[in-house]
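**Student:** Need coordinates for the below:
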Amino acid sequence: MPVLEVRRHTMRSKPGQHLSQQGVTLASLIGNSTGPFDLVWTSEKPRAIETAIAMGYTLTRQSAALGNLPKSILDAVAWPNDLESISKIVRRNNACERFARAQAEEWRSIAGELKDNQSALIVTHGAIIELGAIGFMPNATYSTWGDAIGYCEGFRFSQVEGLETCELLRVPSHLQLIHN
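**Tutor:** Below is the predicted model:
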């Protein structure tokens, strides 16, 4: 059964585009507790590429779609925002709904390259990851998903008995000092 893991990039040294030392440390620790992955996709932005590398993975491909979010969509979802609120915005806002569906299709296309028992990692960005997950799982109970996705957090999608499942991946409590 193929597995698709989607994570937000780690911390960077703002306003720069490259990871901070804390970000490299967090990504390395998360990378040690996940994988291996047969495919690794990132956006074209340095912070996503560097996150995958800091996690210990070699990139397979990059996709502009994994990193391009129109400002109008970002503003509409009021990110950072909890997933239930974003899901309500997606239901009311046609542009957000189209973006969520398009992002989910990008993820499904990547997952479609997997054979049974293979897995893929996608490293993307805040707001994009929440919208993509809502598009990927349109009938989920978002109230259980909580706050916006933090650095190195994300989702693991798989199929169990023919049904798509979604596991929320949060940074473990013992890593919260690095995460903040």
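**Student:** contacts, neighbours, all on C-alpha from now
**Tutor:** Noted.
**Student:** quick one: contacts for residue 110?
**Tutor:** Contact partners of residue 110, counting by C-alpha atoms under 8 Å, 6 or more residues apart in numbering, are residue 120.
**Student:** If you could redo that for residue 9, that was the one I meant.
**Tutor:** 47, 48, 51, 123, 124, 125, 151, 152.
**Student:** Kindly reformat the residues you listed as JSON lines containing neighbour count, secondary structure and distance to residue 32.
**Tutor:** Supplementary listing: these in JSON lines, determined by neighbours: other C-alpha atoms under 10 Å; DSSP: H, G, I helix; E, B strand; the rest coil; distance: C-alpha to C-alpha, whole Å:
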{"residue": "47", "neighbour count": "26", "secondary structure": "helix", "distance to residue 32": "19"}
{"residue": "48", "neighbour count": "29", "secondary structure": "helix", "distance to residue 32": "17"}
{"residue": "51", "neighbour count": "31", "secondary structure": "helix", "distance to residue 32": "13"}
{"residue": "123", "neighbour count": "28", "secondary structure": "strand", "distance to residue 32": "16"}
{"residue": "124", "neighbour count": "31", "secondary structure": "strand", "distance to residue 32": "19"}
{"residue": "125", "neighbour count": "27", "secondary structure": "coil", "distance to residue 32": "21"}
{"residue": "151", "neighbour count": "22", "secondary structure": "coil", "distance to residue 32": "16"}
{"residue": "152", "neighbour count": "28", "secondary structure": "coil", "distance to residue 32": "12"}
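**Student:** Proceed likewise with the subsequent sequence, for comparison:
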Amino acid sequence: MRWLEVRRHSLTKKGSGRGRGSHLSTEGVDLARRVGAELGTFGYVLTSTSPRAIETALALGYAVDDAIDMPSGYVPDEVAHHDQWTWPRPYATYAELVERGGALAAVAHVHREIWTRAVLAVPEGSGALVVSHGGCIEPALVSCLPQGDHASWGAPFGHCDGARLEFDSGRFTSVRLCRAPIR
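**Tutor:** Model prediction:
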């Protein structure tokens, strides 16, 4: 068996200090360090090309093996920016949207493929880490586990929140949601 840890990037600078790509704030580096101290080792680390994702992986304590473009889960006419925070059951809502087969389903499929390639890059008994973004992790999770109890998964991903997925016999078999410590 292999596993995949997926984490949302950490806290970013605000205002004029934000910069292009939203660099991590001092608080974001601190949060990522605390989370990283609990994660263990990974055989492969993949991030989005966004500086905040790369910086999060480094602050977690991991060298980045690769950074790739990852499509946003905020797609016109389906999900506006941060919509998931207004939904009473965000993962169940994502599951319904993904099941419809529109643009969000296509994004979720791309992320599932990225995650599958990442976890297949490590040997049996090892894990991979992906650092990505809120709004794309959630629909990808429901795409990986379409029969999951989505209504019980709770809130969308805050900064440094994540999930650990088990991968066996060519598919994701279970998930454990991992919340970052209270900031």
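**Student:** which of the contacts of residue 9 of structure 1 map to contacts in structure 2?
**Tutor:** Among those, the ones still in contact in structure 2 (both residues aligned by TM-score structural alignment, their matches' C-alpha atoms under 8 Å) are 47, 48, 51, 123, 124, 125, 151, 152.
**Student:** Just send the residues you listed back as JSON lines, with distance to residue 132 of structure 1 too.
**Tutor:** JSON lines is the format used below for the kept ones among the contacts of residue 9 of structure 1 (distance: C-alpha to C-alpha, whole Å):
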{"residue": "47", "distance to residue 132 of structure 1": "19"}
{"residue": "48", "distance to residue 132 of structure 1": "16"}
{"residue": "51", "distance to residue 132 of structure 1": "19"}
{"residue": "123", "distance to residue 132 of structure 1": "12"}
{"residue": "124", "distance to residue 132 of structure 1": "10"}
{"residue": "125", "distance to residue 132 of structure 1": "10"}
{"residue": "151", "distance to residue 132 of structure 1": "16"}
{"residue": "152", "distance to residue 132 of structure 1": "16"}
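**Student:** which one of the residues you listed is nearest residue 77 of structure 1?
**Tutor:** residue 125 (14.0 Å; C-alpha to C-alpha).
**Student:** What's the match for that closest one in structure 2?
**Tutor:** For residue 125 of structure 1, the aligned residue in structure 2 is residue 133 (criterion: TM-score structural alignment).
**Student:** Spatially, which residue comes closest to its match, not counting chain neighbours?
**Tutor:** Once flanking residues are discounted, residue 133 of structure 2 sits nearest to residue 8: 4.9 Å by C-alpha to C-alpha, 6 or more residues apart in numbering.
**Student:** can you tell me which residues contact that neighbour?
**Tutor:** Here residue 8 of structure 2 is in contact with 53, 131, 132, 133, 134, 137, 157, 158, 159, 160, 161, 162 (C-alpha under 8 Å, 6+ apart).
**Student:** Just say helix, strand or coil for the fifth one.
**Tutor:** Here residue 134 of structure 2 is recorded as coil under DSSP: H, G, I helix; E, B strand; the rest coil.
**Student:** Help me confirm that it comes into contact with residue 157.
**Tutor:** Yes. Residue 134 of structure 2 lies in contact with residue 157 (C-alpha atoms under 8 Å); the separation is 5.8 Å.
**Student:** and the residue nearest to residue 133 of structure 2, how far is that from residue 117 of structure 2?
**Tutor:** 18 Å (C-alpha to C-alpha, to the nearest Å).
**Student:** repeat for residue 96 of structure 2
**Tutor:** Taken as C-alpha to C-alpha, the span from residue 96 of structure 2 to residue 117 of structure 2 is 25 Å.
**Student:** quick revisit: let's have the contacts of residue 8 of structure 2 in a markdown table, adding distance to residue 108 of structure 2.
**Tutor:** What follows is the contacts of residue 8 of structure 2, written out as a markdown table (distance: C-alpha to C-alpha, whole Å):
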| residue | distance to residue 108 of structure 2 |
| --- | --- |
| 53 | 18 |
| 131 | 15 |
| 132 | 13 |
| 133 | 12 |
| 134 | 12 |
| 137 | 8 |
| 157 | 15 |
| 158 | 19 |
| 159 | 20 |
| 160 | 20 |
| 161 | 18 |
| 162 | 16 |
